[in-house]
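Asks: Here's a sequence, model it:
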Amino acid sequence: MRRLLVLGLVAVLALTGCGGGTVAETIAGTTTSPQDSNFVYVSNLDVITDWDPATSYSNEVIAMQNVYDSLTVYNPVTKRAGARLATRWTSSSDGKTWTFTLRDGVKFHTGRPVDAASVKASIERTKRLAGGAAYIWDCVQNITVRDPLTVEFTLKYPAPLDLIASADYSAYIYDTAAAGSGDLTKWFQQGKDAGSGPYTVGTWKKGQRTELTLRAFEGYWGGWDGAHYKNIEFRVTPNLNTAWQQLLRGEVSFVQRLNPALYHKAEMTAGVRTLQVPSFQNMLVLLNSASGPLKDIRLRQAVQKAIDYDGLITALKGAGATANGLVPEGLLGHSSKVAPKQDIPGATALLQQAGYGPGGKQLQLTLTYAQGDDDEQVLVDQLTQTLGQLNVHVNALAMQWNAQWDQGKSKDPTKRQDIFVMYWWPDYADAYSWFLNVFHSGEPVSFNLTYLKSKALDSQIDKLPSLVATDRSAAEKAYFELQRTLIDQNAVVAVPWVSNYQRAYLGNVQGYTDNPAYPNVVFVHDLIPGG
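Replies: From the prediction side, this is the model:
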C-alpha cells in the first residue's frame, strides 16, 4: 500500500551525521526508490476542519499549503514577500494601486488555466463568503483584469498587499469553476480540491489514523525534475510517545512536535534530524468574560496571577520562550515592557475579595485544552495544582480540536468553558490577526473565545491596518496600548509563552527549513528524499 524510505545504521552515519553525543537509538529498515517514496507527516490533532480554501482557518493549513498556491509567499530570510503565482508586482506611490504579473502556463488541478480572471474570481468569492481570514482582503475595493497575466487591485486605503497576498489562510488562488453548475462549497467539502500546487487530494478518511493522502500533480508549474516525494500522508497520532516510536521504526518521516524529553532523545538518536526554531506562535489562556464565574474581573485577574510564567519556561526545556504580551518578537508591536510574573499573594487577595479562595467558598472552573499536546499539559497541570492550593477546583478536559472549538462556540453560554487554552499565530507576518480575530466583537462566535464586547476596543482594532501602512510609529504605540487594555485592564487573556518549534524527522529527509509565517507547514515539494 505504501513504501517507506528508511535508513540502516551504516547509511545514517555515513550520509546524515545526525544526532549528537552517543547513539542512543537507531533506525533500521529497508530503502525504497526516493522517486516513489511517501512523506509521512504526524500531527497530534485532526487535520481537516474545512476543505473550502475560501473559509479554511484551522489545522488543515499543513495540507492546504501543499495543494494551493497564493500570489506571493513570505520569505523569512528577507522578511519580504517572494514570488509564487505572481512573478513580479508594483505599487503606486500612494500604496493604493497594486499590479501583479502572473506566471505563464500555470494550470489548476482541474486543467483550467491560472490567469488574471481566475485570480479575480477566487479572491472575490473569498471576500463574498467572508469566512476564515477573508478579512485580509478588506482593503481591496476593486480587482481589474488588465490582460490574461496581469491583475490590478485598487485599495480603499494603503496596505502592504504583497505581504497580505502571502497569508497562510484565505490567500489561496483556486478554480471557482471546479464544480461546474454545482455548489462549489459542497463540492469542496467532499474532499476535492481545485488548487495549482504540487499536490492534489488522493484520499480523505475523516477520523481515521491516516486521515489524508496527497499525490503529486504531474502538471505542477514547479516541475518534478530530480528527486521529490510523490505522495504525502497525514497521520493523526495524539500520543507523542507513539509518534516518536513510529519515527524510530521508520514508519513516519516527520513529527510535528515533541515534548522536551523526547526532543532530547531525538537529538541523541542516529538517523534522526532535529530542529528547534523560534516561531510567531504563542500560547493563549483565554478567560470567559461573558458568562460563568470568570465574568467577575477579579477572578480573571486571579487566574492570570496564578500562572507560574518563569516556572513554565523552565519546565518546557526549550520548547517555549518568555512572552512579552501578545505579539512575538520579530513582528511590529512586540514590546519587552509587557512581562507577566506570578503573584500568589495577589491572586489570593483577589479570590478572597470575590468570596472565594482560602477560607472562602471553593471556586469551580472548567478548562479545555488540546489532547496530545504535552506542552499544554504542562501548563494545565501547573495551573490546576496552583489554583487547587488556593481552593479553586479546575475541571480540565483534554479534547481533540474540533470538539474543543465546538464547545467554545456553543450558542448556549452555559455550555462554554471558563478557560480556553489554544495557540495563535498571525495570518500574515503582522500582529493584526490576534486583535481582530481573538478579541474583536463578533457574532457568531469564532475565535473570539473570551466573548469580549467593546465598541471602543473594536474601533481601535479597526484602525490598525491603515496605521501599519502609513505610520508605523503610531501603529507600534497602538499595539502596545491594545495589549495593556486586554491583559491588564480587561484581564481576558494570559500569554504564558511563545513557542519554540521542536521538530524531529528522518535523517534522509533533506532540505527542510521552517517558515514561521506558515506554522507547522512542511513544503514537501522543496524536500529531497535521500537514499
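
Asks: Only C-alpha atoms from now on, for both contacts and neighbour counts.
Replies: OK.

Asks: And for residue 290, nearest residue in space, chain neighbours not counted?
Replies: Closest residue to residue 290 apart from its sequence neighbours, by CA to CA, 6 or more residues apart in numbering: residue 451 at 5.7 Å.

Asks: So that neighbour: helix, strand or coil?
Replies: Look at residue 451: counting by DSSP: H, G, I helix; E, B strand; the rest coil, its state is coil.

Asks: which residues touch it?
Replies: 288-290, 439, 441, 445 (CA atoms under 8 Å, 6 or more residues apart in numbering).

Asks: how about a cut-off of 7 Å?
Replies: 288-290 (CA atoms under 7 Å, 6 or more residues apart in numbering).

Asks: out of the residues you listed, which is most surrounded?
Replies: Using other CA atoms under 10 Å as the neighbour test, these are led by residue 288, with 28 neighbours.

Asks: Next, work out how far apart the residue lying closest to that one once chain neighbours are set aside and residue 379 are.
Replies: Excluding the flanking residues, the one nearest residue 288 by CA to CA, 6+ apart is residue 450, at 4.6 Å. Going from residue 450 to residue 379 by CA to CA, to the nearest Å gives 19 Å.

Asks: Proceed likewise with the subsequent sequence, for comparison:
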Amino acid sequence: MNWHAHDGRLSRRELLRGVGLAGAALGIGGAELERLIRAGQVIAAGDTLVVAQDTSVQTFDPQIVYDNTVRITRGVYETLVALDGSTPRIVPRLATAWTAAPDVRQWTLTLRPGVRFHDGAAFTSEAVKVTFERLIKINRGFAYAFKPVVAGIETPDPMTVRFNLSTPDAAFLAKLASISGGLVVSPKAVTEHASGDDLAQGWLRDHTAGTGPYMLERWDKGQQQVTLTQFPGYWGGWNGSHFKRIIFQIVTEASTQRLMLERGDADVATIVAPDLIDALARQPGIKIAEHPTMRIFYIAMHCQREPLKDPKIRQALSYAFDYEGARQAIFNNRLAPLNGPLPENDPAHLVTPKPYKFDLAKARQLLSESSRPKGGFTLSLFLFQGDPTFRKAAEILQAGLRELNVQVTIQEMTSSVLLEKAGKPETAPDLLPVRNYPDYADPSAMIEATFGKDSWGTAGWNFSFYANDRVERLLAGANEITAQMRRLQMFQEAQLVIVAEAPAIFIGTLINRVPMRSDVQGFSYNPLLGNTFDLYGIHKG
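Replies: As a prediction, this is how the structure comes out:
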C-alpha cells in the first residue's frame, strides 16, 4: 500500500478501504483505526494541534491528576510560579514576587492582579488557599509534598498569600512550580459544584475551571477525544502564534499513534517505543525532538508483602535482570545509566559504580540466603496496556527469574484500572514497571515521591510501598537546611540506604524523543516537567 501517494496522504475513502489490512499489519483492529480516522474529521489546518495521547483520562481534577493527563491540565490550569523554558530557574506565573523567612518556615507571595478564571471568578489569595487546602484534604498524588509541612495558609489581603510551615522546607518554592497538585482552581467552582463534602471532585472529574490559556470545550468519552479552545480572557494575551484549538485523541496503542502521525491525522505523538520512533524518523514530513531527561525507568517491588518483604529476595531479583540486554533490545542503546533513585543529571545522583548488574550466580547466592532459598514462588506483574517498552522489560525479568525457579505472571490492563489497583497495598501487584520523573526542581522530589513513606500508591508514586526511618530522617534533615553541599550529601546517604534495600530494579534513565510533524514549531521541553510540553507556546510554521 502506498502511504505517500500524491501529496503524502491517501484520500479518506482509500484509507478506510485499507483499514482492515493496515490494522492487521500493525496488530490492531480495523474498527479501532476507522474510529480514529473518522474522528480525524475535526483535524484542521494551522489553527489546530492534534496530540495522540497515550493515557486515558480518569479525571481533570487539578488536585488529583498525577499521570500523563498533566499534558492536558497544564494548558488549562496554572501554578503560582513556573520553570523558565528548559531550565530549573523559577520565574513568576500567577505570583509575581515572593519572600521566605530566614528559617524557611514561612513563604509569602504577591499575586498577579487582573487574572480571571474561565468561570469569570477573580483570581485572589482566597483561590490559592482553597486550592492548597483542597489538595491536602483530598490527599492524592502531589499532596505528599505539602500535607506534612503546611501548617496554615493566611490571606492578609486579596493579592497576598502566606504559607506557614510546621517544619523548614528549603524546596517549598520549587514544589509550587510543579504541574501536579498546585494548579490553582476557581473557588467559585469548588463551592457551587460541591456534592456533600466531595469538594467538587465529581464535577471536576469532567469539567475544568482554571486560569490557563486554554479551556475545556468538550470531553467526548465515546470518541476518547478531549478538545481545548482558547480562553479569550487569558491574562497573557494572544499576540503572536498560538493554536485556537488543541485536540488530544486518546490512543493507547503505539502502532496506531505511528499511523496517525504518518497520515497527518496527528501533529504530535506521545509513544515511547524506540523501534516505532526510529521508523518514524525515516519518514518524510516527520521530525523527532530529542532531549536528555530526568525520567527514570525501574520495576517497583512490593516491600510489604511476602516473599518480597525479604530484602535478600529483592536483591536477588536485582541481579537477575539483564540490564545491558534491556538497553539494547528495548531502547536501541538510547538509555542512560541509573545507579539509584536519581538520574545522572541530578546534582545529588550517586557517583558509585552501578550497584546491581546481571549476575545469575550472585542472584542464586542471595536467594539461597533468603527466606525462600529454593525459589518456588510466583510473582504478579501488571502492565500498562499497549506499551511495548513495559512488555519487553517484563519479559526480560520473567526470563531471568525463571532461572531462579521463580515464576512471573504478566497481566496487561488499561491505565485507569491499573492505577486503581496498584495504588493500594492490598490490590497492588508484586512487580510494576514504572517510568517516573521529579515533580519539582530539587533532589528531594524523586526520592520522596518514589520511596517516601507518605507517598504510598495514589498518595504519591511509591508503588514499592517502601518505608525506612533513616531515609525519612535524612530527607527531613535535608529539607530543613539551605546549605546546598550538605543537602546533597544527605540525599546521597538516603540513596545508599535505598539501593542497599533494593525496593526497585533500577534499569536506566530515558532519553525523551517526541515524534511530530515537521511544521510543528515552538516545542519546549523541560526535563523537570515530565513528558509534557508548553501548549501556549507551540504553533505551526
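
Asks: that older thread, which position in the second structure aligns with the residue nearest to residue 288 of the first structure?
Replies: Aligned counterpart of residue 450 of the first structure in the second structure: residue 464 (TM-score structural alignment).

Asks: Could you tell me how many residues sit around its match?
Replies: Residue 464 of the second structure: 30 neighbours (other CA under 10 Å).

Asks: Can you give me the distance of it to residue 344 of the second structure?
Replies: From residue 464 of the second structure to residue 344 of the second structure the distance is 22 Å (CA to CA).

Asks: Then residue 461 of the second structure?
Replies: Counting by CA to CA - residue 461 of the second structure and residue 344 of the second structure are separated by 20 Å.

Asks: Looking only at neighbour counts, state which of the two leads.
Replies: With neighbours defined as other CA under 10 Å, residue 461 of the second structure and residue 344 compare such that residue 461 has more, 27 against 20.

Asks: Quick check: the more buried one vs residue 7 of the second structure, distance?
Replies: Taken as CA to CA, the span from residue 461 of the second structure to residue 7 of the second structure is 46 Å.

Asks: which residues does residue 438 of the first structure contact?
Replies: Taking CA under 7 Å, 6+ apart as the test, what residue 438 of the first structure contacts is 447-449.

Asks: Mind filtering those residues down to those shared with the second structure?
Replies: Among the contacts of residue 438 of the first structure, the ones still in contact in the second structure (both residues aligned by TM-score structural alignment, their matches' CA atoms under 7 Å) are 447-448.

Asks: what's the closest of the contacts of residue 438 of the first structure to residue 195 of the first structure?
Replies: residue 447 (26.4 Å; CA to CA).

Asks: circling back to that earlier point, could I get the contacts of residue 451 of the first structure in a markdown table, plus columns for secondary structure and distance to residue 530 of the first structure?
Replies: A markdown table is the format used below for the contacts of residue 451 of the first structure (DSSP: H, G, I helix; E, B strand; the rest coil; distance: CA to CA, whole Å):
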| residue | secondary structure | distance to residue 530 of the first structure |
| --- | --- | --- |
| 288 | coil | 49 |
| 289 | coil | 52 |
| 290 | coil | 54 |
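
Asks: if I look at the residue nearest to residue 288 of the first structure, how far off is residue 517 of the first structure?
Replies: Taken as CA to CA, the span from residue 450 of the first structure to residue 517 of the first structure is 25 Å.

Asks: Kindly report the same for residue 465 of the first structure.
Replies: For residue 465 of the first structure, the distance to residue 517 of the first structure - CA to CA - is 18 Å.

Asks: more crowded one of those two?
Replies: residue 517 (24 against 20).

Asks: need the strands for the stretch 101-250 of the first structure, in chain order.
Replies: For the stretch 101-250 of the first structure, the strands defined by DSSP state E, counting those that start in this stretch cover 140-147, 150-155, 199-204, 210-216, 231-236.

Asks: and those, which is most packed in?
Replies: strand 231-236 (a mean of 23; mean count of other CA atoms under 10 Å).

Asks: equivalent range in the second structure for that strand?
Replies: The aligned range for strand 231-236 of the first structure is 245-250, by TM-score structural alignment.

Asks: got a list of what the closest residue to residue 146 of the first structure other than its chain neighbours touches?
Replies: Computed as CA to CA, 6+ apart, the closest residue to residue 146 of the first structure that is not its neighbour in sequence is residue 152, at 6.8 Å. By CA under 7 Å, 6+ apart, the residues touching residue 152 of the first structure are 98-100, 143-146.

Asks: One more: residue 120 of the first structure?
Replies: residue 143.

Asks: do that again at 10 Å, thanks
Replies: Listed by CA atoms under 10 Å, 6 or more residues apart in numbering, the contact set of residue 120 of the first structure reads 142-145, 151-153, 173, 176.
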